[in-house]
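1. A predicted structure for the sequence below; I have some questions about it.
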Amino acid sequence: MDGIEVVIAHQARATLRAGDVFLKIDTDQARIDVEVAAIAMAPVPTPEVLWRKPPVLALATVPGQAIGRLGRPSTASPAAWAAAGATVRKLHDAPLPPWPGRALDEIAADLDRECAWLISNDVLPAALVGRNRRIAEGALRPYTPVFTHGDLHVSHVFADADEITGVIDWSEASRGDALFDLATLTLGHREHLGDVIAGYGAGVDLDGVRAWWSVRCQLAIRWLSEHGFDPSAPGCEVDVLKSQR
């Protein structure tokens, strides 16, 4: 073991890697409760829970490599992206978790607040925010809830030889909109949306996926900026908003 790697760290939580073990330190034990329960329920490859001693959760690493990173071109094959889509479909077809997700009116209220902040603080032009707020409205409609991962960033999906070997970071899992997971997975990688859908199966509302891209980006920019991340980096959230039509 060559020392300890700080994977992510901010005021609310931190993740450290020590060899083949990830240590998640979280001040909100409800998030850890959800992560442990979701890992136990999910019918897809997940990290092994090694031990838990609040506020620390120890997880084994998963084999393979993340199929991509936001802001960078993915080197994963179309087959790996399709396998990711099939894995997401398997999760969405599973029995619902017993805990609910966020209500649409709550998301809409948060979105309106963040859009107002983006404009009043001159973070983004009002026209860009307004256009994406209108696009985002397509996500705020009734849906049939499924078992969602809730934070399915492309860097949370691992593959080896075009086979999905692990899906990590389950603390946001809940009942939710299937399109939300598909949008999160393909955020900043719209060129692989067709590959994901090829594995996921027919019946995906593409406009709904694009609407969730706008929702996710506008909700994330303030948090990212305040926690040491750059949403205006090439290929990241601001670029995604600019690409929306």
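-> All right, it came through fine. Note that the structure is a prediction, hence the values are computed from the model and not measured.

2. Please make it C-alpha for all contacts and neighbour counts, starting now.
-> Noted.

3. Show me where the chain has its helices.
-> 29-41, 78-92, 104-120, 126-136, 178-186, 193-200, 206-226, 237-243 (DSSP state H).

4. Out of those helices, which gets nearest to Arg52?
-> helix 29-41 (9.2 Å; C-alpha to C-alpha).

5. So what touches that closest one?
-> With C-alpha atoms under 8 Å, 6 or more residues apart in numbering as the contact definition, helix 29-41 has outside contacts at 26, 46-47, 49, 54-55, 57, 97, 169-173.

6. Repeat that for stretch 182-196.
-> Contact with stretch 182-196 is made by 70-71, 73-74, 78-79, 81-86, 88, 151-154, 209-210, 212-213, 216, 235-237, 240, as judged by C-alpha under 8 Å, 6+ apart.

7. The residues you listed, buried ones only, as a ChimeraX selection?
-> In ChimeraX, a selection of the buried entries from the contacts of stretch 182-196 looks like this (16 or more other C-alpha atoms under 10 Å):
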select :70,71,74,78,79,81,82,83,84,85,86,88,151,152,153,154,209,210,212,213,216,235,236,237,240
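
8. ok, structure two:
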Amino acid sequence: MDEVEVVVAHAERATLRVGDVFLKVDADRARAAAEVEAMALAPVPTPRVLWHQPPVLALAALPGSTLGRLGGPATGSPTAWAAAGAAIRQLHDAPLPPRTGRAGRSAAEVAAELDAECAALVAEGILPADLVTRNRQVAEAAFRPWTPAFTHGDLQIAHIFLDGDRVTGIIDWSEAGRGDPLYDLATFTLGHEDHLDDLLAGYGPGVDVDLDVIHAWWSLRSLLAIRWLITHGFDPHAPGCEVDALRARM
């Protein structure tokens, strides 16, 4: 092995790839422990844990590839997207895990954080007030009663691997736990709205998915993420990323 690939790195954590092994270094040891626990409980394919010596977690690489990434083109057939939807549904139908995940925070807690972020985005001149105000209104639909499910909590499009039309694994489980299942569906399709119907086709017939809530989570997740992304060296203004997702709601 003649090189080490930096997959992602910021002040909180870093992920390196060395051959067929991913090394995750996390400053929060509890977060890595939660990831190991969630993968053991999840009824879907996950990476094999090679060893865990805090603060480092070693995972075997998954075969296949993802359907894309936020800000990049989406790939895969409608059948592949439906396969991803079926895997997400299998997770959501599983027995509830013991802990509450990121998708399970109370409406009051999320609303308070959202209001603070919206105020900061405008005060710091990051986004225009009308864009923030409109998306804050759209986000309101997420604050409704929901039935808890086993959620991934950070189910970005780059976190599900497929080989053809078969899901080979789901990665990055540190935010998993009891939560709102529509949060996962919205996170996976953020920036790739044109594939939502394909995903829902696999998620299951007879499942009533409120599209207003999906739109709400697109707005809410984007508003909450922008300042964090800027602080950690990412660009939410890049084409197809969070700011474009907010503009799509105008």
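-> Yes, it's here. Predicted model, so just to flag it, every value in this text is computed and none were measured.

9. rewinding a little: list just the nearest of the contacts of helix 29-41 of structure 1 to Cys115 of structure 1.
-> Distances from Cys115 of structure 1 to those, taken by C-alpha to C-alpha, are shortest for Glu172, at 22.6 Å.

10. List the contacts of the closest one.
-> Glu172 of structure 1 sits in contact with 31, 34-35, 149-151, where contact means C-alpha under 8 Å, 6+ apart.

11. So which of the residues you listed wins on neighbours?
-> His149 (28 neighbours; other C-alpha atoms under 10 Å).

12. Now do the contacts for the nearest residue to Gly71 of structure 1 once chain neighbours are set aside.
-> What sits nearest to Gly71 of structure 1 in space, not counting adjacent residues and going by C-alpha to C-alpha, 6 or more residues apart in numbering, is Gly235, at 4.1 Å. Taking C-alpha under 8 Å, 6+ apart, we find Gly235 of structure 1 in contact with 70-72, 188.

13. circling back: in JSON lines: the helices of structure 1, plus distance to Gln11 of structure 1.
-> Converted to JSON lines, those look like this (distance: least, C-alpha to C-alpha, whole Å):
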{"stretch": "helix 29-41", "distance to Gln11 of structure 1": "14"}
{"stretch": "helix 78-92", "distance to Gln11 of structure 1": "31"}
{"stretch": "helix 104-120", "distance to Gln11 of structure 1": "21"}
{"stretch": "helix 126-136", "distance to Gln11 of structure 1": "28"}
{"stretch": "helix 178-186", "distance to Gln11 of structure 1": "24"}
{"stretch": "helix 193-200", "distance to Gln11 of structure 1": "34"}
{"stretch": "helix 206-226", "distance to Gln11 of structure 1": "11"}
{"stretch": "helix 237-243", "distance to Gln11 of structure 1": "22"}
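
14. what's the closest of those helices to Val7 of structure 1?
-> Checking those against Val7 of structure 1 by C-alpha to C-alpha gives helix 206-226 as the closest, at 15.3 Å.

15. Where in structure 2 does that closest one fall?
-> Aligned by TM-score structural alignment, helix 206-226 of structure 1 falls on residues 211-231 of structure 2.

16. buried ones in the matching stretch?
-> Of the residues in stretch 211-231 of structure 2, 213-224, 226-227 count as buried by neighbour count, 16+ other C-alpha under 10 Å.

17. Reformat these as a markdown table; add distance to Pro145 of structure 2.
-> A markdown table is the format used below for the buried residues of stretch 211-231 of structure 2 (distance: C-alpha to C-alpha, whole Å):
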| residue | distance to Pro145 of structure 2 |
| --- | --- |
| Val213 | 11 |
| Ile214 | 14 |
| His215 | 16 |
| Ala216 | 14 |
| Trp217 | 14 |
| Trp218 | 18 |
| Ser219 | 18 |
| Leu220 | 16 |
| Arg221 | 18 |
| Ser222 | 21 |
| Leu223 | 21 |
| Leu224 | 21 |
| Ile226 | 26 |
| Arg227 | 28 |
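
18. For Asp205 of structure 1, see how far away Arg134 of structure 1 is.
-> 17 Å (C-alpha to C-alpha, to the nearest Å).

19. Please apply the same query to Phe22 of structure 1.
-> With C-alpha to C-alpha as the criterion, Phe22 of structure 1 and Asp205 of structure 1 are 36 Å apart.

20. more neighbours, the two?
-> Between Phe22 of structure 1 and Asp205, counting by other C-alpha under 10 Å, Phe22 is the more crowded of the two (23 against 10).

21. which residues touch that one?
-> Contact partners of Phe22 of structure 1, counting by C-alpha under 8 Å, 6+ apart, are 15-16, 58-61.

22. Equivalent analysis for Tyr203 of structure 2, please.
-> Counted by C-alpha under 8 Å, 6+ apart, Tyr203 of structure 2 has contacts 82, 84-89.
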